[in-house]
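Undergrad: Let me see the structure of the following:
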Amino acid sequence: MGLTVLLAFLRGGALEKQVAGVVGAAWIASALVPLGGRIGPAWLLVAIDVGLLLYLLYQAAFAKRFWPVVAAGFQLLIVATHATFALRIQLEQWGYFTAYYLWSWGVLACIAVGALSAKSSARDA
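TA: Reported below is the predicted structural model:
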C-alpha cells in the first residue's frame, strides 16, 4: 500500500494522486476498525469499502482513463466478498480474508498501472 501510494504521488497525475489518497485513507480507517469475528463481518469495514466503491464508480464514470473502471471492478469484488461472508457466516475466515486481500491487491495494481502510464499519456497528448 505504501509503495503504491508513493508511486502514485511521485509518478502519477492528479487522478492517480487523488485516488491513491482516498484508497490510503480508507486503508488506514479499515486498519482501525475492530474485526467482527465469528459473529459476522465488521459492518464498519463493509461501510468503508462500500463508500470506496461508490468513489471508484464515480471516478470510473467520469475519468478519461480505463484503469479506474478496473479498480472499481476489483472494489466491487471486495464488497461482494463481504456480502458472501455476511450471507454464509459459516465460511472460514481465512477464505474471506484471502479473497479480500487478493481483490485489494488488484485495486493497488490498477493505481500503480495508472501512475506508471500517467506520465507517458501526458507526453503523448
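Undergrad: From here on, just use CA atoms for contacts and neighbour counts.
TA: Fine.
Undergrad: Select the longest helix from this protein.
TA: helix 93-124 (DSSP state H).
Undergrad: which residues does the nearest residue to Ala29 once chain neighbours are set aside contact?
TA: Among residues not flanking Ala29 along the chain, Ile48 sits closest, at 7.7 Å (CA to CA, 6 or more residues apart in numbering). For Ile48, the contact set (CA atoms under 8 Å, 6 or more residues apart in numbering) comprises Ala26, Ala29, Ser30.
Undergrad: Sequence B follows; please return its structure for comparison with A:
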Amino acid sequence: MLQTAFLILLIGTCLFAFLRGRTDERLAAGGMMLAALITPLAVSSGFASPETGVLGIDVALLTFLFIIALKSDRFWPLWAAGFHVVGTTIHLATFVEVDIWPPAYANAQGFWAWPVLAALFVGTLLEARYRNN
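TA: Here you go, the predicted model:
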C-alpha cells in the first residue's frame, strides 16, 4: 500500500515537474524516476545484508542532486540533496552493524525518498507560482 502511494506521488510529482518546472526540476524528476525504476532491480538480498547495488544507485542520484544544487539558483535542490544524504548513509550503517532487522533497513532507507520528493514538489510549486506572477 505504501509503495503504491509512493509510486503514485512519484509519477504525479515528476509529471508536475516536467510540465511546470524549469531545467533543474525536470532534471531532478528524471533522475528520481530513473532511480526509482532501477532500484528494485538492484535489490539482491531483500535488505538482509548491505545492498551494494542500491547503494550505488543512491550514490549516483546523490551526486546528480548535488550537482544540480551547486549549479542552481534555487534552494530546494539543497534540501533534496540533504535529505538524500541521510537515506544514503543508512546503507553505510549496515556495513558497521550487520544484524539490522531487514524490514527496519528497508523502511529506514525508503523513508528518506519521501522528503526528497516533497522538496521537488515544493520547488516546482514555487517555481510555477513565481513564473505566473
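Undergrad: TM-score for the pair, please.
TA: The TM-score (TM-score structural alignment, normalised by the length of structure 1) is 0.90; 124 aligned residues with a CA RMSD of 1.5 Å.
Undergrad: Structure 2: which residue goes with the residue nearest to Ala29 of structure 1?
TA: Matched across to structure 2, Ile48 of structure 1 falls on Ile57, judged by TM-score structural alignment.
Undergrad: Now do the strands in structure 1.
TA: Counting by DSSP state E, structure 1 has no strands to list.
Undergrad: now the spatially most central residue of structure 1, nearest residue through space, not along the chain?
TA: By CA atoms, centre = their mean, structure 1 has its centre lying nearest to Val107, at 4.5 Å. Excluding the flanking residues, the one nearest Val107 of structure 1 by CA to CA, 6+ apart is Ala71, at 4.7 Å.
Undergrad: which position in structure 2 aligns with the one you found?
TA: In structure 2, Ala71 of structure 1 lands on Ala80 (TM-score structural alignment).
Undergrad: Count the neighbours of its match for me.
TA: 26 (other CA atoms under 10 Å).
Undergrad: need the contact list for it.
TA: Leu65, Pro115, Val116, Leu117, Ala119, Leu120.
Undergrad: Please spell out which residues along the longest helix of structure 1 are buried.
TA: For helix 93-124 of structure 1, the neighbour count (16 or more other CA atoms under 10 Å) marks 96, 99-100, 103-104, 106-118 as buried.
Undergrad: One more: stretch 50-61 of structure 2?
TA: Pro50, Glu51, Thr52, Gly53, Val54, Leu55, Ile57, Asp58, Val59, Leu61.
Undergrad: helices and strands around the longest helix of structure 1, which ones?
TA: helix 2-11, helix 14-32, helix 67-87 (3 or more CA pairs under 8 Å, 6 or more residues apart in numbering; DSSP states H and E).
Undergrad: Return the distance of that helix from the chain's centre.
TA: Helix 93-124 of structure 1 has its C-alpha centroid displaced from the chain centroid by 8 Å (CA atoms, centre = their mean, to the nearest Å).
Undergrad: same check, this time on stretch 44-58 of structure 2
TA: 15 Å.
Undergrad: try stretch 48-62 of structure 1
TA: 9 Å.
Undergrad: do the same with stretch 30-49 of structure 2
TA: The answer for stretch 30-49 of structure 2 is 11 Å, by CA atoms, centre = their mean.
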